[in-house]
Each structure stands twice: as structure tokens, then as C-alpha cells.
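Q: Need the 3D shape of this:
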Amino acid sequence: MHGYFPYFETRSITFMRILRSGLRSSAAALVAAAALATAPVAQAHDSVVGGNVVSDAPLEEFPKEITLEFSAIPREGFNTFAVTDTNSGDVIFDAEPTVDGRELTVETPEGVNPGPGHYQVGFQITSSDGHATRGSVPFDVAGQAADSSEESTTGDPVADAAQNASTPWKWIIAVGAVLAVIAVLILFAAKSRRND
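A: Model prediction:
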């Protein structure tokens, strides 16, 4: 009977090795799962959070430069701004912006001043995560041109009223002058007949 003990002892050692190996594999799997569970969520593409054209109120004049501030620092290269007239769809100008931290800026070309209107600045940038991001920001420009044109169209109400009021008197004077001439001619003709 004692000859069987080594056999059982060997089987016991083998079982313990298998058990320890299984425990190590399970522990490794748990660590991997925990790492995945606690890994940071990938950030979304950079979005516009500010800028000199981001405003609820119209701008007083067309900006000399356009700056957009993003939620993270975009990467250099492959960045483009394009400013368009939203009414006509015409592209006013496009340029590659300079990157200064989270702010991207383009200068309006010299001589470009479309005046009052509705515009948008479209952008294509390389986000901080390396992906291309596209979008647009609308903005309005007010100014005096629209007011001046409106004034020239409507005119001066007081002057218009005075001119309209003087028009009937002009007709009355003209008709009176014609009647006076006719009366003089009739009197002259009657006098000529009496002399004959």
C-alpha cells in the first residue's frame, strides 16, 4: 500500500501547478480588464469656443483680421480659413491661419472690405488628436452704408410734404395765367369789331 503514495503525491503536485497557472492567467485578465475600464476616453475633435467674430451682435466694420479660439491646441499645417458672403455664396478670401496656442488667426488682405452684410468663416484644421476637423462660424457686419442708402431712398419727409403742398398752387397759377390771356384776347377782338 505504501508504494502508491508517490503516485498520489505526483498527481497532487501537478494539480497545484495547474491551479497556480490558472490563477496567474485569471489575474492577468483582470488587470487587463481594469486597465481598459480606467483608460481615458478619447477626446472629441477640437471645437470653436471663442474668437473676435463670435458675437451675438453685428460687428461695426469688417474685421482687419479674423481669430478663432479652439477647445484645444490644433496642430500646425493643413489649416485653412475661407470667408464667404452667405447671401451670394462668393468666397471673399481664403488663407492659412497662424497658430498661437489655441488661437488661429488670418489677416484680411489689403483692399478687401466688402462692407455690411452676412458672412461666415469656414475652417478646416488638424485637431489636437490628429484628425481633420471642418466647421464654420457666421458673423454679421453692420455699418453706416445701409443707413445712408435707406436715407437716400426715403428722402426728407418735410421737404416732400412741402413740395407736394406747393404743386396744386402751381397748377392754379398756370390756369389763371391762361384764362387771363384768353380774356385779354376776347376784349381785344370785341374792341376791334366796335371800331369797324
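Q: use CA for all of it now, contacts and neighbours both
A: Fine.
Q: helix or strand for residue 13, which one?
A: helix 5-38 (DSSP states H and E).
Q: Identify the residues contacting whichever helix or strand comes after that helix?
A: Heading C-terminal from helix 5-38, the first helix or strand you meet, by DSSP H and E, is strand 48-51. Contact with strand 48-51 is made by 66, 67, 68, 69, 70, 71, 103, as judged by C-alpha atoms under 8 Å, 6 or more residues apart in numbering.
Q: I have a second one here; can you model it like the first so I can compare?
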Amino acid sequence: MRFPAVRALLVLCLSSVFLGLAAPAALAHDSLKSSSPAKNATVSGLDRIELEFSAHVSFPVVILHDAAGRRYESGSPRTDGPKVVQDVAATLPPGGYVIAWRIVSSDGHPVEGEIPFTVAGTGGAQPAASASGTGAAPAPAESAAPAAPAAATQAGGIPGWVWAGLGLLVVIAAVTLLGGRKKPEEAAGREADA
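A: Model (predicted):
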């Protein structure tokens, strides 16, 4: 085997190793480990929402709404490493609810999800709002959830540094292959001079 071919094979092997090591890190977004309330749980009441992720997260947005779209979260969510806590504004009337959440993963990519749950009715529970307005449930708080930064709303994918590294390896491989070749005339001329 010729020497330039060995160099080209070495560059190809190194680039494969580089991409193999970089790809798992690029695809490892943080995930939701647990939540309170849990998905599809039935609870008697709720004072706050707790979400725990697989790593430290940032820029959390947590929205609690019922089937009619009324929102019940209070204030801004708080983070403590991998945990996110969101207060609930009022006593929740019986019915179905959804927690919609969005965070920026520790790898810089946005991750979002929903957690449906039900608040069970009790004998002393307040009835839902009627057309006459009597016996209405407490008004939910209309809180403005902070918007995620513009950079975090871009579509996920392989980070730019991986593409730049791959491009650099391709250029090195091309230069190695092309630079290692000698024209037959040059090789014959060098042998005649020697």
C-alpha cells in the first residue's frame, strides 16, 4: 500500500472517531424525570407544580390551564439546578388540566412537553361558573410567562462546531490525497537527476 493511501485511511478513521464521539453529545437533550402532579394523575388539590429534569435547565416556562384555556399559574417559575417550581394562583375547581412546560436544555436546545392531570371533585367544591355568574370559581391569575430567548427557539440539530470539524477533516483529507500524488513526469525527472 502506498504511503498517501495510508495517510488518507488514517484521516478517514480519525474523522469517523470524531463524529462518533460528537454525535451522542449533540443528541442528548435533557428530559423530564418526574413531575408533581404526575402525568394522568388525579389529585385533590394543587398549590405548586414541581418538575425535575435530568440536568440543570434554564429559561423555564410553565403554564397551567384548564380545558377552556383559563390559566392558573402564579408568578414566574423558579429553578434550582434540575428542578423547576411554579406556584398555582388559586384553588383549582374539579376538572381536567394541562401543565405545558418548556425549558432550554443544558446542551442549549429547547425541550417542551405537556402533563395532563385531573383535579377530583369533593362534596364541598365550588361549582363551575354559570351563565348568571353566581357560584363562580375563583378567577385565575393572568400571568405573563417569560418568553424563551430567540436563540433557544431555533430548531434543534447538530451543533455548528461538529459541522465545522467535519468540514476541516474533509479538507485535510482532500489535501492529503491530492498533495501525496506525484505526476509520473515529475517522478521520472527526479529519478533521472539522482
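Q: related to what we said a few turns ago, kindly indicate which of the contacts of strand 48-51 of structure 1 lies nearest residue 133 of structure 1.
A: residue 70 (11.1 Å; C-alpha to C-alpha).
Q: Which residue in structure 2 occupies the aligned position of that closest one?
A: Counting by TM-score structural alignment, residue 70 of structure 1 lines up with residue 53 in structure 2.
Q: Nearest residue to that match in space, please, no chain neighbours.
A: residue 32 (4.3 Å; C-alpha to C-alpha, 6 or more residues apart in numbering).
Q: So the one you found versus residue 44 of structure 2, what's the distance?
A: 23 Å (C-alpha to C-alpha, to the nearest Å).
Q: neighbour count winner among those two?
A: Neighbour totals were compared for residue 32 of structure 2 and residue 44, and residue 32 leads with 15 against 12 (other C-alpha atoms under 10 Å).
Q: Could you measure from that one over to residue 56 of structure 2?
A: 11 Å.
Q: And residue 189 of structure 2, by the same measure?
A: 65 Å.
Q: So between those two, which is more surrounded?
A: residue 56 (17 against 10).
Q: need the contact list for the closest residue in space to that one that isn't next to it in sequence.
A: Once flanking residues are discounted, residue 56 of structure 2 sits nearest to residue 82: 4.1 Å by C-alpha to C-alpha, 6+ apart. For residue 82 of structure 2, the contacting residues are 52, 53, 54, 55, 56, 57, by C-alpha under 8 Å, 6+ apart.
Q: Make a markdown table out of the residues you listed and add distance to residue 24 of structure 2 and secondary structure.
A: Formatted as a markdown table, the contacts of residue 82 of structure 2 follow (distance: C-alpha to C-alpha, whole Å; DSSP: H, G, I helix; E, B strand; the rest coil):
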| residue | distance to residue 24 of structure 2 | secondary structure |
| --- | --- | --- |
| 52 | 22 | strand |
| 53 | 18 | strand |
| 54 | 16 | coil |
| 55 | 16 | coil |
| 56 | 18 | coil |
| 57 | 19 | coil |
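Q: if we can go back for a sec, in the helix holding residue 13 of structure 1, what counts as buried?
A: Buried residues in helix 5-38 of structure 1, defined by neighbour count with 16 or more other C-alpha atoms under 10 Å: none.
Q: Counterpart of residue 118 of structure 1 over in structure 2?
A: So residue 118 of structure 1 corresponds to residue 96, using TM-score structural alignment.
Q: Now do the helix holding residue 13 of structure 1: distance to the chain's middle.
A: 62 Å (C-alpha atoms, centre = their mean, to the nearest Å).
Q: Break down structure 2 into its strands, ranges please.
A: Remark: strands assigned in structure 2 by DSSP state E are 32-36, 42-43, 48-53, 58-66, 73-80, 83-88, 95-104, 110-119.
Q: Thank you, goodbye.
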